[in-house]
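> 3D, please:
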Amino acid sequence: MAWATPVRVRVPPPAPRSLCHRGLSSLTQAKSWRESYTELKEIVVPPHCNHHGTVFGGHILALIDQVAGVTAMEHCGSPSVVTLSMDRVTFYHPVKEGQMLHLQARVTYTGQSSLEVYVKVYGKDLADPGRPPWLTCEAYTTFVLVDANGRPVPAVPPLLLETPEDRALFEAAAARKEARLAEARRRRPQL
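This next block holds a predicted model:
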């Protein structure tokens, strides 16, 4: 039995909407990242720790995939999304047994059949309320909306870009996507 139950919180969308990145109005079912924003909180317990008493990196990676997957499903309005990739994850600071992990996930990019979800992971010491939360790691994950046969479906709702920050995150995500595609072409084995 788990010691703590993960909690997911959704933030309501704002009332006014702007144009989405595909140049369409909000009548095309474009969505704000706020509509699928997801949080997950979990207390670090002994089964999730290494011999140093800190959380296993692999456990954090699994939580990142989980919270990002829920975010992608919420944005697409479908459970039929699969993880395509997780960009390099660097662990900045450890989280110890008894401390809390707090994951925050938001959509930063949408294509025709794929979307990127950015996840920040914070640590928090519940025994020291004066200590501010610290950034543990961050990750960019890519998901693909698929049909029953596992083939990509070009039906991902476009992302509304409401602020300069939204646009900057979207442009950076588009550049990461191009870099991933170029790397995939370079690594593709010759037949």
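> contacts, neighbours, all on C-alpha from now
Will do.
> hang on, residue 34 in a helix?
Yes: applying DSSP: H, G, I helix; E, B strand; the rest coil, one finds residue 34 inside a helix.
> any idea how far it is from residue 69?
15 Å (Cα to Cα, to the nearest Å).
> Name all residues that make contact with residue 64.
Counting by Cα atoms under 8 Å, 6 or more residues apart in numbering, residue 64 makes contact with 103, 119, 139.
> where does it fall, helix, sheet strand or coil?
helix.
> from memory residue 166 sits against residue 107, does it?
No: using Cα atoms under 8 Å, residue 166 is not in contact with residue 107; the gap is 9.6 Å.
> So those two - more neighbours on which side?
residue 107 (30 against 18; other Cα atoms under 10 Å).
> quick one: which helix or strand includes the more buried one?
Element membership for residue 107 (DSSP states H and E) is strand 100-110.
> from what I can see residue 158 touches residue 111, true?
Yes: using Cα under 8 Å, residue 158 is in contact with residue 111, at 7.3 Å.
> And these two? Which one has more around it.
residue 158 (25 against 18).
> mind checking how far the more buried one is from residue 89?
Using Cα to Cα, we find residue 158 at a distance of 26 Å from residue 89.
> go on, residue 164?
25 Å.
> run this one through as well so I can compare:
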Amino acid sequence: MRFHTRKWVKPQDLNPNHTLFGGQLLAWIDEELALYSIVQLENPRIVTKHMSEINFISSAKQGDIIEIGIDVVKFGNSSLTLKCEARNIMTRETIITIDSITMVSLGDNGKPKAHGKTEIEFVRNRIK
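The predicted model follows:
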């Protein structure tokens, strides 16, 4: 799992139980998945099509630092299937896992568009 970003749990991220609100974590994850897909597929028009079961394993509290990890499962014709894990750096516990997320590349008409990608590319390798 490649961990790409970190988030600091602040007071506005908490639920009434004073732990990280699951909806906030999912928003962070969805944004990270979109950014990752935009870079991989070289298309700013990306949408989340599907998320499999979301497994909440543990939580986080104010002041904790969360890492979001993403791995590519497969490349489709117009899609990219990913998996995700968010973990608490402070406690070293996994907070959430999502085994399958489908992101779709869109054309200017808003319809799925073939992206032609078959493997992970690193930006540093695109620069000549």
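> All the strands of structure 2, residue numbers only.
In structure 2, the strands defined using DSSP state E lie at 2-8, 46-51, 54-56, 65-75, 79-88, 93-105.
> And these: which comes nearest residue 22 of structure 2?
Residue 22 of structure 2 lies closest, by Cα to Cα, to one member of the strands of structure 2: strand 54-56, at 8.3 Å.
> can you tell me what part of structure 1 that closest one aligns to?
Using TM-score structural alignment, strand 54-56 of structure 2 corresponds to residues 89-91 of structure 1.
> Return the set of buried residues in that stretch.
For stretch 89-91 of structure 1, burial by neighbour count (16 or more other Cα atoms under 10 Å) applies to no residue.
> Equivalent analysis for stretch 102-120 of structure 1, please.
Quick answer for stretch 102-120 of structure 1 (16+ other Cα under 10 Å): 102-111, 113-120.
> which helix of structure 1 spans the most residues?
When structure 1 is parsed with DSSP state H, its longest helix is helix 164-187.
> Give me the angle between that helix and strand 114-124.
Angle, helix 164-187 of structure 1 to strand 114-124, by axes from the mean of the first three to the mean of the last three Cα atoms, to 10 degrees: 110 degrees.
> What span of structure 2 is helix 164-187 of structure 1 aligned with?
Counting by TM-score structural alignment, helix 164-187 of structure 1 pairs with no residue of structure 2.
> And for stretch 105-120 of structure 1?
Using TM-score structural alignment, stretch 105-120 of structure 1 pairs with 70-85 in structure 2.
> how far does the matching stretch stretch from start to finish?
The first-to-last residue distance of stretch 70-85 of structure 2 comes to 7 Å (Cα to Cα).
> got it, and stretch 43-56 of structure 2?
So stretch 43-56 of structure 2: terminal residues 31 Å apart, Cα to Cα.
> Assess the claim that residue 80 of structure 1 and residue 73 are in contact.
Yes: Residue 80 of structure 1 lies in contact with residue 73 (Cα under 8 Å); the separation is 7.1 Å.
> which residues touch residue 175 of structure 1?
By Cα under 8 Å, 6+ apart, no residues touch residue 175 of structure 1.
> tell me the centre residue of structure 2?
residue 33 (3.1 Å; Cα atoms, centre = their mean).
> Distance of that residue relative to residue 2 of structure 2?
12 Å.
> Kindly point out which residues are neighbours of both of those two.
In contact with both residue 33 of structure 2 and residue 2: residue 70, using Cα under 8 Å, 6+ apart.
> doesn't residue 84 make contact with residue 53 of structure 2?
No: taking contacts as Cα under 8 Å, residue 53 of structure 2 lies outside contact range of residue 84: 11.4 Å.
> any shared contact partners between these two?
In contact with both residue 53 of structure 2 and residue 84: 98, 99, 100, using Cα under 8 Å, 6+ apart.
> Report the buried members of those.
98, 99, 100.
> just to revisit the earlier point, please list the outside residues in contact with the match of stretch 105-120 of structure 1.
Contacts with stretch 70-85 of structure 2, where a contact means Cα under 8 Å, 6+ apart, come from 1-4, 29, 33, 37, 68-69, 94-106, 112-120.
> Which ChimeraX command selects the buried ones in these?
In ChimeraX, this line selects whichever of the contacts of stretch 70-85 of structure 2 come out buried by 16+ other Cα under 10 Å:
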select :29,33,37,68,69,94,95,96,97,98,99,100,101,102,103,104,105,106,112,113,115,117
